Every structure is written in C-alpha cells, then in structure tokens.
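Trainee: this one's structure only:
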C-alpha cells in the first residue's frame, strides 16, 4: 500500500474519451506505488487495440511498467457484460491490495464505474429470444426511447448499436420479474477525480486521434479480426470504431462515409460520457475535476493532497 496516510482505499480517474485519463493515471500510479484497474468496456478485448485506444505504451514510464488489470482478458467476439466486470474488478481489487499496492480505477465506462462504487446487485441475465424477436426490427432511436422509460442503472453511453440497445432492454425486463441477489462485496471508499477537457479542444483531439489511428492501421486491425473468423456482426456489436470500420471493411460504406460517421459518433459518445458523469454528481458522487491541460505535476500534487485529507 502507498505510504500516504489516507482514509481512501480506491482512487478513481474518470473522464471522456481523449481527455488523457490513462497517462494521468499512470503518472499517479508511479508516485503512489499503485496498480491500475481499467474501467473501459472495450479494452478488455484481445486484438482490439487501436480501435479501443489502449495506449499500452502509456503504462511504461522510463524503465517502469505500471501493473494494470482488466485489459486483454477476453477474446474479440465475446459479449462481456457489467455482471462479469463487477466480479472481475473486485478480484483485481483484492489482488492489488494483497500486493501491498494502492488501486487506481481508470476509465470512461460510467456503468462499469458505478457498478463498483454503488455495488449494484447484479444478475447474470439470460437471453430472451422472444423479446429479441419483438425488438429486432426497431430502429436504434426507437430502442433508445424505450430505454429512457426505465429508471434503473443501464448505461446508454454503450448502447450505440441496435444489438447493444436490445440487450440493455432485455436486462431491464429481466429485472422486473426477478429479485436482486445478495452480494458480499468489499467496501470501497473512493476518491473520485474527473479529467475535464473543454468541448472545442476535445473535438479537435478526437478528430486528430482518429486520423492518427487510421494511419497506424486501424482498418487493417479490423480486417485481421475478420480474417480470424470473427463474425462481422459481433464486431459491429461493439459500436463506435468497430461498427464503422467493419461496415467499411465489408464494403458497405465508403472510406469517407466511415470517417465522417465515425468522427461524429465519437463526439456524441464523449458527450454522453460527460452526461453520465454529471448524472453521477446529481446522484451524490463527489467528483473532483481537474483540467486536462493543467501541468500534470500540479494535478498529481492536488490529488495527493486530497488523498491525505
């Protein structure tokens, strides 16, 4: 465990895509003798690197590699869910503590983060083929409207495809008729830090990053996954980069259509992430916001002071 005397047993670094969360978290980890537990719903997949923005190089600072968890833990094509994430997080949480290190959760998937902070009592929801059949011809807009009618926890930042929206509705319907289970989860007392980046800068960074990743071979990454036998629909299910890159790689849209639609979709995704985080605040989460462009040493010093409080 870190030598800092702190009442907290978990540090959370959250923020929208392209806010620089990972590099900030790894610098903090170096100072705190900490390990990072990812809270990203796409980075758990092996072989999905450029499209998910893993930035694995950020975990190496000089000759030190920061230990990290819940990245590259399942094969592409698998449909990982929040039930599994919650269980895997607490396994990693206990492992980090057993290593006598401080745990830092870092990511932008709001539902994953809240499943831990609020210790949601989750059920491993089975497929409902009858319900799926009634929803399969609905548009994403129609499905999203139905999701808005529910008052529970499901994260619409990750329902940007029809398949994911149907799965979210399937889960909500299951909860209506099935009681929550009792769970004995470790107590978490988190310090939550949000990395804020102004809208104009965020938009510019998202577009530039998209161009860079395309130049680095993001389309080839998708073609490799398809060549390995992964069903195109399974990649489209993941949304964002994998939705539009797969549509392009399979000849359904042009390169320009892919770029333009994906660029807009990532901007919309970042906006939904910020909406989710503001919603967390309205529900009582105390998020301490730092500016993405403030010198990193100053941000680190501020976080350490908050940890000591």
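Mentor: Yep, that arrived. Since this is a predicted model, take the numbers as computed values, not measurements. Numbering: from 1, shown residues only.

Trainee: hey, let's count contacts and neighbours off CA atoms from now on
Mentor: Noted.

Trainee: show me what contacts residue 133?
Mentor: Going by CA atoms under 8 Å, 6 or more residues apart in numbering, residue 133 touches no other residue.

Trainee: quick one: the host helix or strand of it to chain centroid distance?
Mentor: Using DSSP states H and E, residue 133 falls within helix 129-135. How far helix 129-135 lies from its chain's middle: 27 Å, per CA atoms, centre = their mean, to the nearest Å.

Trainee: can you check stretch 98-116 too?
Mentor: Here the centre of stretch 98-116 is set off from its chain's centre by 11 Å, with CA atoms, centre = their mean.

Trainee: ok so, going back, now the helix or strand that comes right after the helix holding residue 133: buried residues?
Mentor: Sequence order places helix 140-147 as the next helix or strand after helix 129-135, per DSSP H and E. Within helix 140-147, the residues that count as buried by 16 or more other CA atoms under 10 Å are 140, 143, 144, 147.

Trainee: C-terminal to helix 140-147, what's the next element?
Mentor: helix 162-177.

Trainee: Give me the contacts around the helix or strand following that next one.
Mentor: Sequence-wise, the next helix or strand downstream of helix 162-177 (DSSP H and E) is strand 190-196. Strand 190-196 has contacts (CA under 8 Å, 6+ apart) with 8-16, 19-21, 117, 286-292, 303, 306-307.

Trainee: hold the first one in mind and look at this next one:
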C-alpha cells in the first residue's frame, strides 16, 4: 500500500489521483469528515478532482454515511478493510490511502483497533464543564494513539476520552483490542513552509465563504433536520458556520475564528505526522511547492526504492 499524508490545503488529493492514474490504482480516503454525505464544501470534497486526463479514479470511504451520524474509527476501520480487501482481490498492487486524519491512517498501518464503546454516563458527567484545552490534555494522557487533531468541540473530546478510558481499563484487565494485521506501506507526506500553508488556508477559506456556498451548505443541512449541536460536533467549518447562523457570530467573527481554528488544526496535523516517526514509522517527504509532475516523479522514485528493499 501507499499512504499519502499531509496537512489541509497541501494538495494531497491531486497528487494521489496522479499517482493512482500512473499505477492503475484506487484511492481510500483517510478523512474523518468526508465520510458524510452532504458535507462537501466544508470538508473540501471536490469529487471532480478524481478525474484526471479523462479517467475517473475509483475512490472509497467518501459519502458512506448520512450527515448527522456520529461516525467513528471503529466503523471506519471495518469499512476500510472491506474496501481494501476488495481492491486487492481485483489485483491492484498498490492501493493508495490518502488523507489528513493521522489517527485513521496510523490505526490501519499498525493494525490497531478501537472497539465499539458504549457511552459512560458517569465519566461524561465528570468531564462536563472542563475546557477544551483541559479535555485535550486529559486525552493525551492515555497515550500517543489517542488523537486530539480533529477535536475542536468538547463533545468530540469527551467521546474520545470515553473510548480511551475504556481501552485503558480493558488493557489493564488483560484484554487485547488488536483485531487486524498491520499493513506494510510506503508512507509519503507532503510538506509546505508555514507561511505558504497559512496563505493557502486563508485563500481557500475566503473562496469557500464567498463563492463556494459554505454557509448555504450548512443552512441546508439544518433545514434537512440535522440539529445544530450535531453540526457543531463536527467542528471547524460546521461548528463556526452553525454558530454564525444561530446569531452567535457575525460574518467577520466567523471568518476570523474559523481561520484561526483551521491554522491550529493544520499545525496539529503536522505534529501528529512527526509523532509517527517517533513511534517507529518512516515518512518520505515531498515538497508541496514543487509542480505536480515533479511531486509525482519523486513519489515514484520513493516507491521504486521501497520496493527494492
């Protein structure tokens, strides 16, 4: 397998599509929010990107559950392995896992499995009222495989702590939650200079707000019957645009708060990817400022060297 990581706005999908086109491969998405149908603008889900030189590259794990669902790693991993097995059965040698949700990618690379954890009312009650920063700190105390990258609402942080607490208690009791074999993979990671990354994020956010109908998308989700608190749960664009529609943020406040949150999110993504190296993975970096064809050439060189090992 080839795994292609990178922070938001780094051009992961464009490179993955070119790589899949060259190799005759298919793409598995490692994005925790692109699984939701109807959440397109806010998640950067431009499906037209999957067509290159007249060929549409097959993609998986996108648009698989309705918006409003609280999808999790337990469900995603099962869906990943079903799709991955089907791809390999079609004789495809190098499926491409592409995304920015580091926990999802690392979970399949390690063979790590999170169980379907039932709610813990006592624990939830004890965590109510804590700040998001305190909840993130609590989560990281459970170990490196408990992701705080995507957590920008207390609800998501509390759910993550609930899962981490369950696993810790089960581990202490001698239970093993490794269900899948690790997958051997070449790991590529697109990098950008900090100021370039920030500039791309800001430009993309302006485009989505001014031309991309981001606010309209969130309004339609609310009109379809999805509760505002459920959209806030998803964080980032859906959190802040919902607050704007509820009258809690002006348009200018929406832009400023969301821009800051996305910059912080991208920083946490890169922190996670670097942490993977400390946890034993080898990442091969590709300069996101290079032209796409040069990025593709570099990726193919890494693949050739990896296959010869």
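Mentor: Sure thing, it's come through. Fair warning: this is a prediction, and the values are worked out from it, not measured in the lab.

Trainee: care to give me the TM-score?
Mentor: Overlay of the two chains. TM-score (TM-score structural alignment, normalised by the length of the first structure): 0.94; 300 aligned residues with a CA RMSD of 1.3 Å.

Trainee: rewinding a little: between the buried residues of helix 140-147 of the first structure, which sits nearest residue 82 of the first structure?
Mentor: Checking the buried residues of helix 140-147 of the first structure against residue 82 of the first structure by CA to CA gives residue 147 as the nearest, at 16.8 Å.

Trainee: Can you find the partner of the closest one in the second structure?
Mentor: By TM-score structural alignment, residue 147 of the first structure lines up with residue 139 in the second structure.

Trainee: what's the spacing between that match and residue 132 of the second structure?
Mentor: Taking CA to CA, to the nearest Å as the measure, residue 139 of the second structure falls 10 Å from residue 132 of the second structure.

Trainee: what do the two both touch?
Mentor: By the contact definition CA under 8 Å, 6+ apart, residue 139 of the second structure and residue 132 are jointly contacted by residue 157.

Trainee: what about residue 281 of the second structure, how many neighbours?
Mentor: Residue 281 of the second structure has 17 neighbours, counted by other CA atoms under 10 Å.

Trainee: quick one: what's aligned to it in the first structure?
Mentor: So, by TM-score structural alignment, residue 281 of the second structure is matched to residue 285.

Trainee: Using the three-state scheme, assign that match.
Mentor: coil (DSSP: H, G, I helix; E, B strand; the rest coil).

Trainee: quick one: what helix or strand has the aligned partner of residue 19 of the second structure in the first structure in it?
Mentor: Mapped onto the first structure by TM-score structural alignment, residue 19 of the second structure lines up with residue 28. Counting by DSSP H and E, the element that carries residue 28 of the first structure is helix 21-32.

Trainee: go on, residue 302 of the first structure?
Mentor: Applying DSSP H and E as the criterion places residue 302 of the first structure in helix 296-308.

Trainee: on average, how far is that helix from the matching bit in the second structure?
Mentor: Once superposed with the second structure, the aligned residues differ from helix 296-308 of the first structure by a mean of 2.0 Å; criterion: mean CA distance after the TM-score superposition for the first structure.

Trainee: Go ahead and flag the most central residue of the first structure.
Mentor: residue 40 (2.5 Å; CA atoms, centre = their mean).

Trainee: what residues are up against that residue?
Mentor: 106, 107, 108, 109, 112.

Trainee: Confirm for me that the first one is in contact with residue 16.
Mentor: Okay, so that is residue 106 of the first structure. No. Checked against CA atoms under 8 Å, the pair residue 106 of the first structure and residue 16 is beyond contact range at 11.2 Å.

Trainee: Residue 243 of the second structure corresponds to which position in the first structure?
Mentor: Using TM-score structural alignment as the criterion, residue 243 of the second structure maps onto residue 247 of the first structure.

Trainee: which of the contacts of strand 190-196 of the first structure are buried?
Mentor: By 16+ other CA under 10 Å, these give 9-16, 19-21, 117, 287, 289-290, 292, 303, 307 as buried.

Trainee: In the second structure, where's the longest helix?
Mentor: helix 251-278 (DSSP state H).

Trainee: what angle do that helix and strand 186-191 make?
Mentor: For helix 251-278 of the second structure against strand 186-191, the angle by axes from the mean of the first three to the mean of the last three CA atoms, to 10 degrees is 140 degrees.
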